[in-house]
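K.L.:
pasting the sequence and the predicted model now:
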Amino acid sequence: MNEPEARAELVRLSRSLFERGYSVGSAGNVSVAVADGLLVTPTNSCLGSLEAGRIAKLDGGGRHVSGDSPSKEVFLHRAFYETRPGTGAVVHLHSTYATALSCLADIDPDNAIPPLTPYVVMRVGRVRLLPYLRPGDPALGDAIRALGGACAAVLLANHGPVVAARDLRSAVFAAEELEETARLALLLRGLPARMLEPARIDELERAFGPGAGG
């Protein structure tokens, strides 16, 4: 889509996330790729009340060229664009259940979101837990780069999820699926839950791709 369309879509989908409780206050940030750079939600902005003309724009080198100042966590977004070819959008939320899961001491750092349903495999894929660093610390971007593009989504310890996908709609859907699966994981905690077997996961990946919109 062209830049005006991308700005309008960013406003619309961000408002939808806010209105349905996936972000509160000024939490969370969203970006979308355009032909000559990135559009990023401004720092300290509310996803429920963005203005299309005030969305920050970065050029291909990451320099701020127009709009309000970009989110202080823009490095999370750039790390995905740099390491996962075909990334068209990134969504970072502080959604309740995924953030709660990120605070638990005993979740698997290599597979932080359990494969409970085929849809989390299809839309999100394997999620790595990254160690806690303060919000705004560029080292979080380095931690994502260190994955070498192996994951389309990560869970920041005590912070929340970051999801990349081929376009904004797919990134939003994947972030929603991650949150719903985190909710299921917490509801099932302590119960003898049945996970999808590795052969079933392989079957899904062969049929639908590696998750988060490919």
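P.N.:
Thanks, I have the structure now.
K.L.:
every contact and neighbour count from this point should use C-alpha atoms.
P.N.:
Noted.
K.L.:
which other residues reach stretch 135-150?
P.N.:
With C-alpha atoms under 8 Å, 6 or more residues apart in numbering as the test, stretch 135-150 has contacts from 72-73, 75-80, 82-84, 130, 133, 154, 159.
K.L.:
now do 10 Å
P.N.:
The contact list for stretch 135-150 (C-alpha atoms under 10 Å, 6 or more residues apart in numbering) reads 71-85, 125-128, 130-134, 151-154, 156, 159, 162, 210.
K.L.:
and those, which of them are in strands?
P.N.:
Among these, DSSP state E puts Val127, Arg128, Leu130, Ala153, Val154, Leu156, Val162 in strands.
K.L.:
what is the burial count for Ala207?
P.N.:
Per other C-alpha atoms under 10 Å, the neighbour tally for Ala207 reads 10.
K.L.:
buried ones in the helix or strand containing Leu186?
P.N.:
Leu186 is part of helix 168-187, with elements assigned from DSSP states H and E. Under the neighbour-count criterion of 16 or more other C-alpha atoms under 10 Å, helix 168-187 has 168-185 buried.
K.L.:
quick check: Asp110 touching Ala153?
P.N.:
No - assessed by C-alpha atoms under 10 Å, Asp110 is found out of contact with Ala153, at 11.6 Å.
K.L.:
quickly list what's touching both of these two.
P.N.:
Common neighbours of Asp110 and Ala153, counting by C-alpha under 10 Å, 6+ apart, are Arg126, Val127, Arg128, Leu129.
K.L.:
against that first model, consider the following:
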Amino acid sequence: MSEETKLRDKLCACGASLFRRGLTFGSTGNLSVALPDGGWLMTPTNASLGDLDPARLSKIDAAGRHVGGDKPTKEAFLHRVMYGKREEARAVVHLHSTHSVAVSCLDGLDCANCLPPITAYYVMRVGRLPLAPYHAPGDEALAADVEKLAGEHHAILLANHGPVVAGTSLDAAMYATEELEETAKLYLLLRGQRVRPLTCEQVEELREKHALW
């Protein structure tokens, strides 16, 4: 079995897992995984992540051109800029997961860091989470705003939209996205309560021991 075939199957399996667990719904969200030749495979437009066909995945070459499979998602530019700014990125996950989207709609967020360090695993897998300004779906102006943040952040929250997360593997990108969603859920559950987040010293210790790429 070729490496590309394995990646096609893996991408579809990950999409099905996310859909089955309610982290995506309808035809929302999109995934991509990098190919050895510098291109990547991506979920097509208007496709449910719960019912992907490995043979119909969009194939993008290293120059960003659509060279095979169904038409790619209109949000392909999110993936393009994440790969472009993060050389070690091997996968990108973008979801409209409920709790992350809910946080992205809140007024008064710290745009430099949307969620507090509630747990160690959030710090280890996500780190700081900046907020990119709102743009209508498919508006490529969002690419410029994400690009400004992607050099220093592998996870970005899009205002009134949802998270986009890059990882050194598809599993790593998924785990970070899931950790972000669970932390968003905790944050909403704890609103109005007295919360004891990790201290700056505890956060720095985690970053030193588990350096984010």
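P.N.:
Received the coordinates, thanks. Fair warning: this is a prediction, and the values are worked out from it, not measured in the lab.
K.L.:
got a TM-score for the pair?
P.N.:
The TM-score (TM-score structural alignment, normalised by the length of structure 2) is 0.97; 211 aligned residues with a C-alpha RMSD of 1.0 Å.
K.L.:
gap between Gly69 of structure 2 and Val203 of structure 2?
P.N.:
Distance of Gly69 of structure 2 to Val203 of structure 2, given as C-alpha to C-alpha, to the nearest Å: 43 Å.
K.L.:
please read the previous query as pertaining to Leu189 of structure 2.
P.N.:
From Leu189 of structure 2 to Val203 of structure 2 the distance is 22 Å (C-alpha to C-alpha).
K.L.:
re the thing from before, where does the helix holding Leu186 of structure 1 end up in structure 2?
P.N.:
Mapped onto structure 2 using TM-score structural alignment, helix 168-187 of structure 1 covers residues 170-189.
K.L.:
need the helices for structure 2, in chain order.
P.N.:
All helices of structure 2, identified by DSSP state H, fall at 3-20, 76-85, 98-104, 120-125, 141-150, 170-190, 200-209.
K.L.:
could those helices be laid out in JSON lines, adding distance to Ser27 of structure 2?
P.N.:
Formatted as JSON lines, the helices of structure 2 follow (distance: least, C-alpha to C-alpha, whole Å):
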{"stretch": "helix 3-20", "distance to Ser27 of structure 2": "10"}
{"stretch": "helix 76-85", "distance to Ser27 of structure 2": "15"}
{"stretch": "helix 98-104", "distance to Ser27 of structure 2": "14"}
{"stretch": "helix 120-125", "distance to Ser27 of structure 2": "26"}
{"stretch": "helix 141-150", "distance to Ser27 of structure 2": "20"}
{"stretch": "helix 170-190", "distance to Ser27 of structure 2": "18"}
{"stretch": "helix 200-209", "distance to Ser27 of structure 2": "36"}
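K.L.:
who's in contact with Leu13 of structure 1?
P.N.:
Each residue near Leu13 of structure 1 by C-alpha under 10 Å, 6+ apart is listed here: Glu19, Val30, Leu47, Gly48, Leu168, Arg169, Val172.
K.L.:
tell me the contacts of the closest residue to Glu19 of structure 1 other than its chain neighbours?
P.N.:
What sits nearest to Glu19 of structure 1 in space, not counting adjacent residues and going by C-alpha to C-alpha, 6 or more residues apart in numbering, is Gly48, at 6.6 Å. Residues near Gly48 of structure 1 by C-alpha under 10 Å, 6+ apart: 11-21, 23-26.
K.L.:
map Gly48 of structure 1 across to structure 2 for me.
P.N.:
Under the alignment (TM-score structural alignment), Gly48 of structure 1 pairs with Gly50 in structure 2.
K.L.:
just the terminal-to-terminal distance for stretch 37-48 of structure 2.
P.N.:
Length of stretch 37-48 of structure 2, first residue to last, C-alpha to C-alpha: 27 Å.
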